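In: Structure here, sequence nowhere to be found:
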């Protein structure tokens, strides 16, 4: 499954404003990097307490990448 689609499905269920969700994919030689931008009001929800939510999302994406034998990294691009 496409990592952008996986991230989109997960994040759509978390954010209050799904229209503001943007995911950009960058293919590096050694990995796939996903940059995520959400509504400023949703940043706290995506990060979660002590970063637990975003770390859980990264774990799921890592598992999806392991199946394709390519690491996947997720970065939150909001300032």
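Out: Received it, and whenever you're ready, just let me know what you need. In this text the structure is predicted, and so the values were computed from the model without any measurement.
In: going forward, measure contacts and count neighbours with C-alpha atoms only.
Out: Noted.
In: For this structure, just list every one of the strands.
Out: 22-27, 32-37, 72-76 (DSSP state E).
In: Put this next to the first one:
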């Protein structure tokens, strides 16, 4: 899942080498934390959050078929 998120995000940003995805897992959920360069944050979030929503939709749909835990994506600096 981390590789999927990176594959989606890297073409969108100006600093692809600074894209990092961390996984935080506990007994009931998995949170993927996406870190990008501060100048790229707006590109990943998109106008009115549309890009971020699209990324989350893709990740949630893939995760629902593979994992039993709830999956979340957070976008951070």
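Out: Arrived safely, thanks for sending. All figures in this text were calculated on a predicted structure; none of them were measured in a lab.
In: Output the strands of the first structure as a markdown table; include the columns mean neighbour count and distance to residue 55 of the first structure.
Out: Output for the strands of the first structure, formatted as a markdown table (neighbours: other Cα atoms under 10 Å; distance: least, Cα to Cα, whole Å):
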| stretch | mean neighbour count | distance to residue 55 of the first structure |
| --- | --- | --- |
| strand 22-27 | 13 | 17 |
| strand 32-37 | 18 | 14 |
| strand 72-76 | 18 | 9 |
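In: closest to residue 12 of the first structure out of those strands?
Out: Closest approach to residue 12 of the first structure among the strands of the first structure is made by strand 22-27 (10.5 Å; Cα to Cα).
In: Residues touching the lengthiest helix in the second structure, excluding its own?
Out: Ranked by residue count under DSSP state H, the longest helix found in the second structure is helix 50-66. Residues outside helix 50-66 of the second structure that contact it (Cα atoms under 8 Å, 6 or more residues apart in numbering): 1, 4, 5, 8, 43, 44, 45, 46, 71, 72, 73.
In: Would you confirm that the last one contacts residue 25?
Out: No: no contact is recorded between residue 73 of the second structure and residue 25 when judged using Cα atoms under 8 Å, the distance being 11.9 Å.
In: where do the contact lists of these two overlap?
Out: Residues touching both residue 73 of the second structure and residue 25 by Cα under 8 Å, 6+ apart: residue 31.
In: Spatially, which two of the contacts of helix 50-66 of the second structure are the most separated?
Out: With distances taken as Cα to Cα, the most widely separated pair in the contacts of helix 50-66 of the second structure is 43 and 71, at 22.4 Å.
In: Please pick out the residue of the first structure most distant from its centre.
Out: residue 29 (19.4 Å; Cα atoms, centre = their mean).
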